[in-house]
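Novice: I would like the atomic coordinates for the input below:
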Amino acid sequence: MTSTPRNILIVGASSSIGSAVIDAFGQRGDHVFGTACSGKVPGLPDEHTIALDLLRPESMDAAAETIGTRAGQLDVAVFLAGVLPGNALSSYSDEQITNVLTVNVGGQAALLRRLLPLLRPGARVVMTASVSGERGSFDPVYAASKAAVIGLVKSLATWLAPEIRVNAVSPGLIDGSTMHADMLPERRSVHRDRTPTGRLVTPEEVAGVIVDICGPAWAGLNGQTIGVNGGAHV
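Specialist: Now for the predicted structure:
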């Protein structure tokens, strides 16, 4: 356990790695709060869950107010929310393009703006990029949204310092994730075979990196994107 429990907010806590991140912070004795569109997050009590729809400004307003009431000041904010249609550009509708860009980056930036008054001096913000945002993807809109996350992190790391540090993790395909489950077996094999370690990363491994970089040993880390992909993209 940590000597002084911290207040942790996980945005998109019902995501594929949400439970692993909740468990990892919980094992350190931290107080974990989470958001989800449904307002229900497995592993968290009702009083620690907040309904949030990143497509609706009024939902973000309400969520930020609720977070301030229930959690007070925040020590860590982790952004896991995201959507991945897996479409070629020709298969996207205009509405889908807007939704992907909003949920994956625009809405998260808007929510973070609302949360800034709640972040203590010394707080950590961790956002979730993707290997797709670094090397491109079959789904160009998703890849563009994740590339934008990286640019957002680099910019915020400059303008929010020294009070707040901002970094990102950039996973490859995660074993057992929704994306992994929806993928054809042959595509899973391609991802695994091009990974030098010979296996995909797990939710627990990504969660471990997120928790570690929020600790005092990583106080000098700011504006960085940490690839968690087994060396598939270096």
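Novice: contacts, neighbours, all on C-alpha from now
Specialist: Noted.
Novice: List the residues that contact the residue nearest the centre of the chain.
Specialist: For the chain, the residue nearest the mean C-alpha position is Leu80 (2.4 Å; Cα atoms, centre = their mean). Counting by Cα atoms under 8 Å, 6 or more residues apart in numbering, Leu80 touches Ile10, Val11, Gly12, Ala13, Ser15, Ile17, Gly18, Met127, Thr128.
Novice: Pick the one among the residues you listed closest to Asp75.
Specialist: Of all the contacts of Leu80, Asp75 sits closest to Ile10, with 11.4 Å by Cα to Cα.
Novice: any idea how far the closest one lies from Thr195?
Specialist: Ile10 sits 29 Å away from Thr195, taking Cα to Cα, to the nearest Å as the criterion.
Novice: Which parts of this protein are strands?
Specialist: 7-11, 31-36, 49-51, 74-79, 119-128, 164-171, 225-228 (DSSP state E).
Novice: another one to check against the first:
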Amino acid sequence: MKKLIITGAANGIGRATLEKAIQQGYFVIGVDKDGEGLNALQRIHGSQVLETHVADFSDSAVIKGFIPALYERHDTIYGLVNNAGIYHGKSVYHYSDDEVDEILNVNLKALVYLSKEFAEREMRHEAARSIVNIASVAGEVGSCDALYGATKAAVIGLTKANAWNFAPFVRVNAVSPALIHDTAIYDTIPAYRRNEYARQEILKDPILPGGVAEVILLLVGDAMRHISGRVIPVDNGAYPR
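Specialist: Just a heads-up that it's a prediction; the model follows:
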């Protein structure tokens, strides 16, 4: 049974990915700061297929120590889905210093440390491994939340660089969602931006977390073994690029 780390696993895209991964036969290591959400998932799925960890990646010490501590319990792990992220939906003028530090830690610094610590350990096995980062259309076309857009643009750059850094054994790709319904972020996006995202879509079936999860797991798995350094949009055809 292949082991797969999923951060931000308690809700939204992370939860949908966790549930579909278990259905596909993975043993999932779910990580989130939402302990109650993780406990609910643990009760549903059980310890035979799910291990959960409460971790707040706004804390630099947690970021740096998480993967080393995990490998005290596991000899090898197949994949890492860097999904945890935060979005405030407000102008850069309204960010406090603490909020700037928080979003940089959660949305970017965590990916740097989790990815390199995972890759360093798994490259020793000289076998196929996979990292999938969750970017955003905001990192490609901009965002009304400058810090969110900046971190997601950096995730795209990190994905491409790490595809080189971790080759030939660890593939690194990104999924770039647009307007995803039924998530905590959806109601935080200003209405005018939601309307603009919807207007740009050429496919009209609303994108749900499960639809994004399907693309994530496709990238994680062996079917995409020849793909690395790519950004795959999940956006109903909006923003052709």
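Novice: more neighbours, Ile10 and Thr195 of structure 1?
Specialist: Applying other Cα atoms under 10 Å to Ile10 of structure 1 and Thr195 shows that Ile10 carries more neighbours, namely 23 against 18.
Novice: What lines up with that one in structure 2?
Specialist: In structure 2, the residue paired with Ile10 of structure 1 is Ile6, using TM-score structural alignment.
Novice: With Lys154 of structure 1 instead?
Specialist: Under TM-score structural alignment, Lys154 of structure 1 pairs with Lys160 in structure 2.
Novice: show me the contacts for that match.
Specialist: So Lys160 of structure 2 contacts Val172, Asn173, Gly229, Arg230 (Cα under 8 Å, 6+ apart).
Novice: The aligned residue in structure 1 for the third one: how many residues sit nearby?
Specialist: In structure 1, the residue paired with Gly229 of structure 2 according to TM-score structural alignment is Gly223. The criterion is other Cα under 10 Å. On that basis, Gly223 of structure 1 has 21 neighbouring residues.
Novice: Isn't Gln42 of structure 2 up against His53?
Specialist: No - Gln42 of structure 2 lies out of contact with His53 (Cα atoms under 8 Å); the separation is 10.5 Å.
Novice: Tell me which of the strands of structure 1 lies nearest to Pro203 of structure 1.
Specialist: Using Cα to Cα, those put strand 164-171 closest to Pro203 of structure 1, at 9.6 Å.
Novice: which residues in structure 2 does the closest one align to?
Specialist: Strand 164-171 of structure 1 maps onto residues 170-177 of structure 2, going by TM-score structural alignment.
Novice: Spell out, range by range, the helices that occur in structure 1.
Specialist: Under the criterion DSSP state H, structure 1 contains helices at 18-27, 57-70, 94-101, 107-115, 131-135, 140-159, 178-182, 185-193, 203-213.
Novice: mind checking which of the strands of structure 1 is nearest Cys214 of structure 1?
Specialist: With Cα to Cα as the yardstick, what comes closest out of the strands of structure 1 is strand 119-128 (6.1 Å).
Novice: tell me the angle of that closest one relative to strand 164-171?
Specialist: 20 degrees (axes from the mean of the first three to the mean of the last three Cα atoms, to 10 degrees).
Novice: Strand 119-128 of structure 1 packs against which elements?
Specialist: Applying 3 or more Cα pairs under 8 Å, 6 or more residues apart in numbering; DSSP states H and E, one finds that strand 119-128 of structure 1 contacts strand 74-79, helix 140-159, strand 164-171.
Novice: for those, which one sits closest to Thr202 of structure 1?
Specialist: Of all those, strand 164-171 comes closest under Cα to Cα, at 9.7 Å.
Novice: Check the offset of the closest one from the chain's centre.
Specialist: 9 Å (Cα atoms, centre = their mean, to the nearest Å).
Novice: In stretch 83-93 of structure 2, which residues are buried?
Specialist: By neighbour count on 16 or more other Cα atoms under 10 Å, the buried set for stretch 83-93 of structure 2 is Asn83, Ala84, Gly85, Ile86, Tyr87, His88, Gly89, Lys90.
Novice: wait, which of the residues you listed is closest to Pro168 of structure 2?
Specialist: Asn83 (23.2 Å).
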